[in-house]
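**Q** after the sequence you'll find the predicted model.
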Amino acid sequence: MPANSAASDSAYPTPGTPPSHWWQNEDWLAVLAALPVLIAVGSGWSPKLPAWGWSGMADVSKAFTPDNFAVSAVLLAVFLGISGLALAASLGKKIGSFLIGAVVVFILGWFSQWIAAHAGIKAWGLEYVVFALGLGLIWSHLLPVPEWLREAIRTEFFIKVGIVLLGATILLPEMMKAGFPGLIQAALVIPVVWYVCYFIARKLKVDDEFGVMLSTAVSICGVSAAIAACGAIQGDRKKLSYVTSIVLLCAVPMMVAMPWAIKSMGLSEAVGGAWIGGTLDTSGSVAAATEQVGKNATKVGVIVKLSQNVLIGVAAFILSIWWTMRGGKDGAHQGKKPSVGLIWERFPKFVIGFVIASVVFSYFVPPAVAEAAAKPLKGLREVWFAAAFVCIGLETRIGDLFKLGGGRPALAFLGGQAFNILWTLLLAIWLFSGK
């Protein structure tokens, strides 16, 4: 079967080469696509979300009911309508192929969320993104990827729409009120752990593009941070797939070991929650692990994780400036001062949408409305994120993943995570003892 990556890459501008018009720039298009969703939800629209929960063969068909299909059809219409309108000008006559392919991508994403909703899988904290990636990989290895489906492989666009929607759920006043120690911890963890992981990656001769994504994932919040870093440096999506996989695989043993370690060391629930929230790299795994410790641990852990999420936009902004000034992936222009125009040209515009969404929902939307918007925005965001990871699977070959770095990126991640565990424990004891 022919590899699919080359064909799918043709749908995107060459990394580092700016599109000639703003309507070909996926950053701006992602912000444009997220805007009507944010306006609608901010105005009180709360779409009903599918019911996926199940625990065994007895209720395996629970999601496959007429009502659930009707609810899913509404989400499909929103997904197709908004994505299609945003991309219409750049797609031109290919819009029909995109829409047909996007239906397949949506359905695979839907199944990934249904699989992840199994009670046993939820208990392990495995999230839908790993199954979305897996279903995409299964399709790409067992079935053909025709041209009409390749037109729907818009990984970066889907990812960026999801990140802009994520911004609206980061309510800054709530973070400042409930999570000030968490913000301090995040501010002290992120730069130190990022540097240590990046240092280890360079010592292991892992390329800088890989090192940036690994370091950002381990120091901030795993999958979402790696996605933002990839967008900020216009990174290789195969490397993003690798980083996502190792983040999710590493979370499983940590979810088992950390609650046991907290109880064995006699740590308080608050310290344990802060430790877990600062080291586990997905929100689902944080919730699953802290529930084994206690209610206060869950509360603190979630606040700490959200405090790290706040800094995604800041990190992406800094990364984009640094990456541009060092000359991009190959460092070809390192030492040369880039112009302001070049920095703006390479700056990830979706970060602007992320920050504005956070500020607007924090200060210009009534608090009750902003809080009520969290659930529908999460459901809608996961539609685009699931689509993105299905697309990564569709354009990735498993053999390519195993060849990436010869195992050195995994060692760099594990080294960074080991340091993260120790450093975050010290900070959690300092900031949350007696809470």
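**A** Received, thanks. Residues are numbered from 1 along each chain as shown.
**Q** alpha carbons only for contacts and neighbour counts from here, please
**A** OK.
**Q** list the buried residues of the helix or strand hosting Ala297.
**A** Using DSSP states H and E, Ala297 falls within helix 295-310. The neighbour-count check on helix 295-310 (16 or more other CA atoms under 10 Å) flags 296-310 as buried.
**Q** which one of those is nearest Tyr198?
**A** Gln308 (18.5 Å; CA to CA).
**Q** correct me, but that closest one touches Leu183?
**A** Yes: at 7.1 Å, Gln308 and Leu183 qualify as touching, with contact defined as CA atoms under 8 Å.
**Q** run through who's touching stretch 426-435.
**A** Stretch 426-435 has contacts (CA atoms under 8 Å, 6 or more residues apart in numbering) with 181, 185, 268, 270-272, 274-275.
**Q** helices and strands around the helix or strand following the helix holding Ala297, which ones?
**A** The helix or strand immediately downstream of helix 295-310 is helix 312-325, counting by DSSP H and E. Secondary-structure packing of helix 312-325 (3 or more CA pairs under 8 Å, 6 or more residues apart in numbering; DSSP states H and E): helix 223-232, helix 340-346, helix 350-363.
**Q** and for Val359, the neighbour number?
**A** Look at Val359: counted by other CA atoms under 10 Å, it has 18 neighbours.
**Q** ok, now how distant is it from Met265?
**A** 40 Å (CA to CA, to the nearest Å).
**Q** which residue is nearest the middle of the protein?
**A** Ser224 (2.4 Å; CA atoms, centre = their mean).
**Q** quick one: the helices in the stretch 101-250 of the chain?
**A** In the stretch 101-250 of the chain, the segments counted as helices under DSSP state H, counting those that start in this stretch are 119-123, 128-142, 147-150, 155-167, 172-178, 180-203, 208-216, 223-232, 237-265.
**Q** run the angle between the helix or strand harbouring Ala386 and helix 223-232 for me.
**A** Using DSSP H and E, Ala386 falls within helix 367-394. Per axes from the mean of the first three to the mean of the last three CA atoms, to 10 degrees, the angle that helix 367-394 makes with helix 223-232 is 70 degrees.
**Q** from the middle of its chain, how far away would the helix or strand that helix 367-394 is followed by be?
**A** Using DSSP H and E, the next helix or strand after helix 367-394 towards the C-terminus is helix 398-403. Remark: helix 398-403 is offset 22 Å from the chain centroid, using CA atoms, centre = their mean, to the nearest Å.
**Q** the structure to be compared is supplied as follows:
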Amino acid sequence: MTSRRSSSDHRTTPGHVSPAPSYASSQLTTSSRPNPVTAAAKSFAGIFSGCFSPPESGNSKSLGDSEEFKSSSTVSNASRAGSQRGRGSNRGISISSYNLIQGKEPGIVKFTMEEIFQVTRNFSPSFKIGQGGFGAVYKAKLLNGTVVAVKRAKKSVYEKHLGVEFQSEIQTLSRVEHLNLVKFYGYLEQGDERIVVVEYVPNGTLREHLDCIHGNILDLASRLDVAIDVAHAITYLHMYIDHPIIHRDIKSSNILLTENFRAKVADFGFARQAPDSDSGMTHVSTQVKGTAGYLDPEYLKTYQLTEKSDVYSFGVLLVELVTGRRPIEPKFELRERITAKWAMKRFIEGDAISVLDPRLDQTAANTLALEKILELSLQCLAPRRQSRPNMKRCAEILWAIRKDHRELSASNFRSLSTTSQRSTSIKDSEGIK
């Protein structure tokens, strides 16, 4: 397995990693309540399978004014000005991409078709690295050596709603900058061409790794790191920008991994600005967008979108991480088809270990982490948004789970090492006799 990083920091310049904050495990873990499984079973028996109300979490240590979830670097004045103008005009700053290609501060870059043709070799099939609902994705290199992903919308299916999604992605990407969000380089909107140029993330999607497409099994420690990275990214969107953003499509195929298994959240086509709390708004009324299996049931029923809709999707993602299964598994029997329903039922019945991805080792550290992650999932999947934790709280709990997992894993390793040494010593002494 590739060497792991020790922590995730989101307030320094990209690439710099600071030590993890020292959180008190007893204050942050969800195991501080007397009997959460019994409480959950009593409280939520009979509720629809995919939606479970969480046990009430106790008082916890708050991050307060912590910078942990804030932007990984300061956005330039040009970028900020551009994002403001972009929101008004839906076009962005008219800056030549020559600035970007030469490595200068780009602001919001509007590429020309000639430049796109140049870096993709006229959309050469050999440069194509993927195909999605939006269209084809190409890997390209700018003149300054920056490797990028060029997303080109399908002309044959380009319709009004795709135009809205394109503008949504442009406006969202132009406003955000965080270590765990895919970096935005520029775009092109010309005639029937809609192109977005973003950071190239080389190690595929989280879903591909859970499916072992890349050959290696993603261990539970790595999956915990990914969960924390995603929690940081969503917390930043919800809390640490001028106008908070709801991603609306948190899922494993929208999470890209670097060579060091650092997670970056991508695809902002469905993103919406969160309600303005200062004006007393509690939600945004909008048509339902998202992906089946991850959708907040309250949002589905009421068309009321809030940040807690992302929290619900994150709860589904946590279940996906520990089980390895997709949210909906049509090939499984009916009672196991909806993964979150099946996993939560097993957890409430006290049989959490049965849902652990069979490719993961059933160590004491993994078993304990599994139970705590499922308990957090239970809270995130509450049918009423008021009962769900916010993303900052999710990140705090995951930090504590990771801390406990590392300590228990290290303790077990030391114990095994001591036992092995003792066994070798006994054999040596028997050989002398």
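**A** Structure's in. What do you need? Fair warning: this is a prediction, and the values are worked out from it, not measured in the lab.
**Q** and the TM-score between them?
**A** Scored against TM-score structural alignment, normalised by the length of structure 2, the superposed chains reach a TM-score of 0.26; 178 aligned residues with a CA RMSD of 6.8 Å.
**Q** and of the buried residues of helix 295-310 of structure 1, the nearest to Val355 of structure 1?
**A** When these are compared against Val355 of structure 1 (criterion: CA to CA), the nearest one is Val310, at 9.2 Å.
**Q** elements contacting the helix or strand where Ser377 of structure 2 lies?
**A** In the assignment (DSSP H and E), Ser377 of structure 2 maps to helix 364-380. Helix 364-380 of structure 2 sits against helix 307-323, helix 339-348, helix 391-432, with contacts defined as 3+ CA pairs under 8 Å, 6+ apart.
**Q** tell me the buried residues in that helix?
**A** 365-380.
**Q** okay, angle between that helix and helix 391-432 too, please.
**A** 170 degrees.
**Q** give me whichever of the helices and strands packed on helix 312-325 of structure 1 is most buried.
**A** Of all these, helix 223-232 carries the top mean neighbour count, a mean of 27, counting by mean count of other CA atoms under 10 Å.
**Q** name the helices or strands packed onto that one?
**A** Packing partners of helix 223-232 of structure 1 (3+ CA pairs under 8 Å, 6+ apart): helix 155-167, helix 208-216, helix 237-265, helix 312-325.
**Q** thinking again about what came up before, the helices and strands packed on helix 364-380 of structure 2: which one's closest to Leu206 of structure 2?
**A** The minimum distance between Leu206 of structure 2 and those falls on helix 307-323, with 8.9 Å, by CA to CA.
**Q** pull out the buried positions in the helix or strand following the closest one.
**A** Toward the C-terminal end, the helix or strand that comes next after helix 307-323 of structure 2 (DSSP H and E) is helix 334-337. By 16+ other CA under 10 Å, the buried positions in helix 334-337 of structure 2 come out as Arg337.
**Q** check stretch 415-429 of structure 2 too.
**A** So stretch 415-429 of structure 2, judged by 16+ other CA under 10 Å, has zero buried residues.
**Q** ditto for stretch 422-435 of structure 1
**A** 423-425, 427-429, 431-432.
**Q** got a list of what the residue nearest to Ile373 of structure 2 when sequence neighbours are not counted touches?
**A** Nearest non-adjacent residue to Ile373 of structure 2, counting by CA to CA, 6 or more residues apart in numbering: Leu318, 7.0 Å away. Leu318 of structure 2 makes contacts with 227, 373-374, 377, as judged by CA under 8 Å, 6+ apart.
**Q** ok, now Ile352 of structure 1?
**A** Contacts of Ile352 of structure 1 (CA under 8 Å, 6+ apart): none.
**Q** would you confirm that Lys141 of structure 2 contacts Phe117?
**A** No: taking contacts as CA under 8 Å, Lys141 of structure 2 lies outside contact range of Phe117: 11.6 Å.
**Q** which of these two has more residues huddled nearby?
**A** Using other CA under 10 Å as the criterion, Lys141 of structure 2 and Phe117 rank with Lys141 on top: 16 against 12.
**Q** just the element for Phe117 of structure 2, please.
**A** helix 113-120.
**Q** and for Leu75 of structure 1?
**A** helix 66-91.
**Q** one more: Ile195 of structure 2?
**A** strand 193-199.
**Q** and the angle from that strand to helix 113-120?
**A** 50 degrees.
**Q** from the contact counts, what lies against strand 193-199 of structure 2?
**A** strand 147-153, strand 184-190.
**Q** which parts of it are buried?
**A** For strand 193-199 of structure 2, by 16+ other CA under 10 Å, it's 194-199.
**Q** among those residues, which one sits closest to Phe347 of structure 2?
**A** Using CA to CA, the buried residues of strand 193-199 of structure 2 come closest to Phe347 of structure 2 at Glu199, 38.7 Å.
**Q** so the closest one touches Gly186, yeah?
**A** No: taking contacts as CA under 8 Å, Glu199 of structure 2 lies outside contact range of Gly186: 10.0 Å.
**Q** what sits in contact with each of these two?
**A** Counting by CA under 8 Å, 6+ apart, nothing touches both Glu199 of structure 2 and Gly186.
**Q** next up, the contacts around Ala149 of structure 2.
**A** 137-140, 197-200.
**Q** just the contacts of stretch 426-435 of structure 1 now: which is nearest Ile138 of structure 1?
**A** Trp275 (35.9 Å).
**Q** list the contacts for that closest one?
**A** So Trp275 of structure 1 contacts 301, 421, 424-425, 428 (CA under 8 Å, 6+ apart).
**Q** secondary structure element for it?
**A** Going by DSSP H and E, Trp275 of structure 1 is in helix 269-279.
**Q** coming back round to it: distance to Glu208 of structure 2 for the helices and strands packed on strand 193-199 of structure 2 - can I get that in TSV?
**A** Output for these, formatted as TSV (distance: least, CA to CA, whole Å):
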stretch	distance to Glu208 of structure 2
strand 147-153	18
strand 184-190	23
